[in-house]
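Enquirer: kindly generate the corresponding structure for this input.
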Amino acid sequence: MRSLSEKTHEFKIGNRGETGEDRGRQKKKKKKKKKKKKKKKKKKKKKKKKKKKKKKKKKKKMKIYLDVMGVEHRTSLVHFASKVIINITIIIISIIIIIIIIIIIIISIILGTTIFTSIIKLDQNHHLTPFMEKMQPSWAADLIGMLCPIAGQAIKIDVSPPRLRHQESRGCAA
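Expert: Sure, this is the predicted structure:
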């Protein structure tokens, strides 16, 4: 029985690294393992760095820009600049068109009022203005009738010269 126990005891001591040979072997093995682990860690770090760089590049390409109307666009600077220029030109053209329309309306109102006043105006002695005498009353009445139908009817009735009134009354009597 003693022999078995001694053998097992020696075996255990040998595994623990009590003898000089075993100690050296175990230390060498441990050092090698540590070195291998360090190399693996370095490789992993390099891979992580590469992935981060790729992500940063994607972020640089894809940026959020607000449009003139406040709409978000995920595009590059060139596309954004072109869109902004197009939007600004459209806005400028629309503003110019609106200004032209307003000017035309103002001019038409001014011309209409001047023509209207020059046709209807009478002298202090209630005679027709020279502008009205040159024009035919029917044409003047039609022109004013387009601007104001009530004024056109009044001119047809009252503003016609007295000569025409006598002729019409004679024609009706005859």
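
Enquirer: please make it C-alpha for all contacts and neighbour counts, starting now.
Expert: Noted.

Enquirer: quick one: Arg74 is in a strand?
Expert: Yes. Counting by DSSP: H, G, I helix; E, B strand; the rest coil, Arg74 is part of a strand.

Enquirer: distance of it from Lys44?
Expert: Arg74 sits 33 Å away from Lys44, taking Cα to Cα, to the nearest Å as the criterion.

Enquirer: where's Ile90, which helix or strand?
Expert: When elements are assigned from DSSP states H and E, Ile90 belongs to helix 77-120.

Enquirer: burial of Ile61, as a residue count?
Expert: To be clear, residue 61 is Lys; Ile isn't right here. 12 (other Cα atoms under 10 Å).

Enquirer: now do the one 3 residues further on
Expert: When counting by other Cα under 10 Å, one arrives at 15 neighbours for Ile64.

Enquirer: does it count as helix, strand or coil?
Expert: Put simply, Ile64 is strand when judged by three-state DSSP.

Enquirer: skip the chain neighbours and tell me the closest residue to it.
Expert: Arg74 (4.7 Å; Cα to Cα, 6 or more residues apart in numbering).

Enquirer: what's the local residue count around the one you found?
Expert: The tally of other residues near Arg74 (other Cα under 10 Å) stands at 13.

Enquirer: for Pro137, same thing?
Expert: Pro137 - counted by other Cα under 10 Å - has 19 other residues nearby.

Enquirer: quick check: the gap between it and His79.
Expert: Noted for Pro137: a distance of 65 Å to His79, by Cα to Cα.

Enquirer: same deal with Lys45?
Expert: Distance, Lys45 to His79, by Cα to Cα: 37 Å.

Enquirer: what does Trp139 give?
Expert: In this view, Trp139 and His79 are 61 Å apart by Cα to Cα.

Enquirer: likewise Ile97?
Expert: Taking Cα to Cα, one finds Ile97 at 27 Å from His79.

Enquirer: alongside the first, I'd like the structure of this one:
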Amino acid sequence: MYGDIFSRIKEAIPMQAVAVRYGFEVNRAGYMLCPFHNDSQPSLHVYDGTRGWWCFVCNEGGSVIDFVAKLFQLNARQAAIRIDNNFHLGLSTERPDNREIDRWKQEQAKKQAELNVFRADYNDKCREALTIRSLPKPPPSSPLWGQYAALLGKLDYLDNYFFTETKWK
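Expert: From the prediction side, this is the model:
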């Protein structure tokens, strides 16, 4: 019975629809941020139609059922039931556990909030580095030399640590 549901779901539901339904943005080229690792640039490719997905960092992919199973830590049967219910296909009479859905939504909201805070901080640091780089270099005898040297130290920190050692890479 589930074999038939699996094939009908895979034929009926495009991967892009699943990604959008669960809150992911797919760009025009068909890429999105991978939810399975800390992704700072889209590395998960969503293939046209019902061909599924592939992450070029995780080296994993599969069908819409595989995606939902991995996303919610479900087995294939549970993932098929969730898709069936979320897309109102009417292939099964079983219902998913709403507590799991709420837990996942809270986790996603927390991750998105952390990413938004990081992006704001990163943008601030980029503006700060640009400002420091655009400052004219005072002569060493100038009273501003000490402040300039301190700013160069800050720029060194930004270039050699903050921009290279970020947890979102």
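
Enquirer: can you calculate the TM-score here?
Expert: Here the superposed chains carry a TM-score of 0.30, computed using TM-score structural alignment, normalised by the length of the second structure; 76 aligned residues with a Cα RMSD of 4.3 Å.

Enquirer: does the residue nearest to Ile64 of the first structure touch Lys63 like I think?
Expert: Yes. With contact defined as Cα atoms under 8 Å, Arg74 of the first structure counts as touching Lys63 (5.4 Å).

Enquirer: before we move on, which element is Lys10 of the second structure in?
Expert: For Lys10 of the second structure, the host element (DSSP H and E) is helix 2-12.

Enquirer: could you say what helices and strands that helix packs with?
Expert: helix 64-72, helix 76-86 (3 or more Cα pairs under 8 Å, 6 or more residues apart in numbering; DSSP states H and E).

Enquirer: identify whichever of these lies nearest to Trp54 of the second structure.
Expert: Closest to Trp54 of the second structure of those, according to Cα to Cα: helix 64-72, at 9.5 Å.

Enquirer: tabulate the helices and strands packed on helix 2-12 of the second structure in CSV, adding columns for distance to Asp121 of the second structure.
Expert: Formatted as CSV, these follow (distance: least, Cα to Cα, whole Å):
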stretch, distance to Asp121 of the second structure
helix 64-72, 28
helix 76-86, 36
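
Enquirer: these: which one's closest to Asp4 of the second structure?
Expert: Closest to Asp4 of the second structure of these is helix 76-86 (Cα to Cα; 10.7 Å).

Enquirer: and the next helix or strand past the closest one?
Expert: Criterion used, DSSP H and E; the element after helix 76-86 of the second structure is helix 98-134.

Enquirer: on contacts alone, who are the packing partners of that following helix?
Expert: If you count contacts as 3+ Cα pairs under 8 Å, 6+ apart, helix 98-134 of the second structure packs onto helix 145-157.

Enquirer: ok, 10 Å please
Expert: Contacts defined by 3 or more Cα pairs under 10 Å, 6 or more residues apart in numbering; DSSP states H and E place helix 98-134 of the second structure against helix 64-72, helix 145-157.

Enquirer: comparing these, which comes out most buried?
Expert: Mean neighbours per residue, mean count of other Cα atoms under 10 Å, is largest over those for helix 64-72, with a mean of 20.

Enquirer: what about the nearest residue to Asp66 of the second structure once chain neighbours are set aside, how many neighbours?
Expert: Excluding its sequence neighbours, the residue lying closest to Asp66 of the second structure (Cα to Cα, 6+ apart) is Ala76, at 6.8 Å. By the criterion of other Cα under 10 Å, Ala76 of the second structure has 17 neighbours.

Enquirer: wait, Ala76 of the second structure sits on Phe6?
Expert: Yes. At 8.5 Å, Ala76 of the second structure and Phe6 qualify as touching, with contact defined as Cα atoms under 10 Å.

Enquirer: shared neighbours, these two?
Expert: Common contact partners of Ala76 of the second structure and Phe6 (Cα atoms under 10 Å, 6 or more residues apart in numbering): Ile65.

Enquirer: find residues that contact each of Arg74 and Lys63 of the first structure.
Expert: Phe80.

Enquirer: rewinding a little: just checking, what packs against the helix holding Ile90 of the first structure?
Expert: Short answer (3+ Cα pairs under 10 Å, 6+ apart): helix 77-120 of the first structure packs on strand 63-66, strand 72-75, helix 130-134, helix 137-147, helix 149-154.

Enquirer: in CSV: those, plus distance to Lys55 of the first structure.
Expert: Below are those laid out as CSV (distance: least, Cα to Cα, whole Å):
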stretch, distance to Lys55 of the first structure
strand 63-66, 13
strand 72-75, 16
helix 130-134, 83
helix 137-147, 71
helix 149-154, 76
